[in-house]
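*Asks:* got a predicted model here, sequence first, then my questions.
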Amino acid sequence: MINILMIEDDPEFAELLSEYLSQYDIKVTNFEDPYLGLSAGVKKYDLLILDLTLPGMDGLEVCEEMVQKYDIPIIISSARSDIADKVDALALGADDYLPKPYDPKEMYARITSLLRRYSKAQPQETAPQGDFEMKGDTIYFKGEALSLTPAEYEVLSLLVKHQGMTQSREQIINTAGTMSIDSQGKSLDVIISKIRTKLGDNKRIQAVRGVGYKLV
């Protein structure tokens, strides 16, 4: 599950976004008070969604303090349309800026894109993730190296890196650049079936109806 810290003084807006993101195994914890958000144990969160117009403290100040104290991706979510705010936020260290109003689908896309880039930027020393371990371009399952095609490797590596989190079909297809362009949906189902066979366990990769797949 992805844990997101949100600092937003509009509780209805925060609730709507939280409900939408929950279908993708994303949990949003919102604080209307920026001071509470800053003291909320930031290290346990994967990403921060930050409004700029906040009570008692400007969002740019919160952004600056977060960047100085923590290593966490930051998406600014603000109705302030002044280009100077966007420039200042990015200059302070924010990673993205999404003007309100926006479709929750776009926020979801930006969250997954940012976390994917952020993960790639981290040291690539791969600790075992349950029964799975990634070393270079090889994936091990219960200590045994898996013989995977390039497409199977791309799909399984994405699921391993986000174990326990649902990956949409679109995410998987966009990540797996070697998949067939003509019949991506059908190709993905075939690849998943082949991976399950190679794992010898049909229950490790679960289909999430109407969304995609997740590794458990």
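*Replies:* Cool, the structure landed. Residues are numbered from 1 along each chain as shown.
*Asks:* use CA for all of it now, contacts and neighbours both
*Replies:* Noted.
*Asks:* mind telling me what element the spatially most central residue of the chain is part of?
*Replies:* Centroid-nearest residue in the chain: residue 112, 3.5 Å away (criterion: CA atoms, centre = their mean). Element membership for residue 112 (DSSP states H and E) is helix 104-121.
*Asks:* next: residue 196.
*Replies:* Assigned by DSSP H and E, residue 196 belongs to helix 184-199.
*Asks:* give the next helix or strand downstream of that helix.
*Replies:* Per DSSP H and E, the first helix or strand lying C-terminal to helix 184-199 is strand 205-208.
*Asks:* could you point out which element follows that following strand?
*Replies:* Going down the chain from strand 205-208, the next helix or strand is strand 212-215, by DSSP H and E.
*Asks:* for that following strand, name the packing helices and strands.
*Replies:* helix 150-161, strand 167-168, strand 205-208 (3 or more CA pairs under 8 Å, 6 or more residues apart in numbering; DSSP states H and E).
*Asks:* dump those into JSON lines; add distance to residue 97 and mean neighbour count as well.
*Replies:* JSON lines is the format used below for these (distance: least, CA to CA, whole Å; neighbours: other CA atoms under 10 Å):
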{"stretch": "helix 150-161", "distance to residue 97": "26", "mean neighbour count": "19"}
{"stretch": "strand 167-168", "distance to residue 97": "23", "mean neighbour count": "20"}
{"stretch": "strand 205-208", "distance to residue 97": "30", "mean neighbour count": "17"}
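*Asks:* next one for the comparison:
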Amino acid sequence: MQRILLIDDDEQLGGPLASYFQRYELALTQAVKPSAGLALLREEHFDAAILDVMLPEMDGFELCRSIRKDNDIPIIMLTARGEVMDRVVGLELGADDYLPKPFEPRELVARLQSMLRRRSNSQVQDTQNELRFEGLSIDPARRSVTRQGEAVELTGTEFELLHMLASDSGRVFSRDDILNHLRGHEADLYSRAVDIVVSRLRKKLEPLDCIKTLRNAGYSLALRRLP
């Protein structure tokens, strides 16, 4: 059973949500304070995390930043309905998806299942051979990336995007192509999310200038592939 960590100070949310999650073979653990949630992530294994934006001690954005320092666990952020800026900031800090409050539990489960399925498929796919380019190496089996010989820490979404571009280098992927791959067909299209993830990835791959933007078309990986 896959384990999900919920960090939300609403103590009335965890119990009913945990019971609902059990129907889908998901085990939910709740922490009502960020410090308790961070301690659980250090001590135990979880397959994904759900963070509320409004929290005591620190807000969900700062919490997401803290988690991303040493953990690439898939993260969904719960944002206020209609607060587009919350979604943008969350994605910029490394969240993989967002869901406005109030939410339907079935939609939250669907988002989680989509993220977990993509992660699992990536880990067991047949194309396990290392992808090597000038200055860049991608190891799908280990989900690791090296840039000019140095390891690069990527979030799950950043790795999925880079691997997608590298698997068919030179091809131009539209924003819709990328959104459907990263977040599933059931997710609302949110083009700004793609731009944010691409921007983060570009920064982490500097000084390599490898992700090209084609106006009104999309993105491609522009590096020479090595044998």
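*Replies:* Sure thing, it's come through. Quantities reported herein were computed from a predicted structural model and do not represent experimental measurements.
*Asks:* hang on, the earlier thing: tell me the contacts of the residue nearest to the centre of structure 1?
*Replies:* By CA atoms under 8 Å, 6 or more residues apart in numbering, no residues touch residue 112 of structure 1.
*Asks:* so which bit of structure 1 is stretch 201-210 of structure 2 matched to?
*Replies:* Mapped onto structure 1 using TM-score structural alignment, stretch 201-210 of structure 2 spans no residues at all.
*Asks:* which SS state does residue 71 of structure 1 fall under?
*Replies:* Secondary structure, DSSP: H, G, I helix; E, B strand; the rest coil: residue 71 of structure 1 is coil.
*Asks:* could you find the closest non-adjacent residue to residue 89 of structure 1?
*Replies:* Once flanking residues are discounted, residue 89 of structure 1 sits nearest to residue 60: 6.2 Å by CA to CA, 6 or more residues apart in numbering.
*Asks:* mean shift of the host helix or strand of the one you found relative to structure 2?
*Replies:* Residue 60 of structure 1 is located in helix 59-69, with elements delineated by DSSP H and E. Comparison of helix 59-69 of structure 1 with structure 2 after fitting gives an average deviation of 0.9 Å (mean CA distance after the TM-score superposition for structure 1).
*Asks:* what's in contact with that helix?
*Replies:* Helix 59-69 of structure 1 has contacts (CA under 8 Å, 6+ apart) with 34, 38, 50-53, 72, 74, 88-89, 92-94.
*Asks:* switch to 10 Å and redo it
*Replies:* 7-8, 34-35, 37-38, 42-43, 48, 50-54, 72-78, 85-86, 88-94 (CA atoms under 10 Å, 6 or more residues apart in numbering).
*Asks:* pull out the buried positions in whatever helix or strand residue 3 of structure 2 lives in.
*Replies:* Here residue 3 of structure 2, judged by DSSP H and E, is contained in strand 2-7. Within strand 2-7 of structure 2, the residues that count as buried by 16 or more other CA atoms under 10 Å are 3, 4, 5, 6, 7.
*Asks:* mean offset of it relative to structure 1 (after superposition)
*Replies:* Averaged out, strand 2-7 of structure 2 is 0.6 Å away (mean CA distance after the TM-score superposition for structure 1).
*Asks:* how far off centre is the following helix or strand past that strand?
*Replies:* Where DSSP H and E defines the elements, the next helix or strand beyond strand 2-7 of structure 2 is helix 11-22. Offset of helix 11-22 of structure 2 from its chain centre (CA atoms, centre = their mean, to the nearest Å): 23 Å.
*Asks:* elements contacting helix 11-22 of structure 2?
*Replies:* Counting contacts by 3 or more CA pairs under 10 Å, 6 or more residues apart in numbering; DSSP states H and E, helix 11-22 of structure 2 packs against strand 2-7, strand 26-31, helix 105-124.
*Asks:* okay, the angle between the helix holding residue 196 of structure 1 and helix 150-161?
*Replies:* Counting by axes from the mean of the first three to the mean of the last three CA atoms, to 10 degrees, helix 184-199 of structure 1 lies at 80 degrees to helix 150-161.
*Asks:* can you tell me how far the residue nearest to residue 89 of structure 1 is from residue 44 of structure 1?
*Replies:* 22 Å (CA to CA, to the nearest Å).
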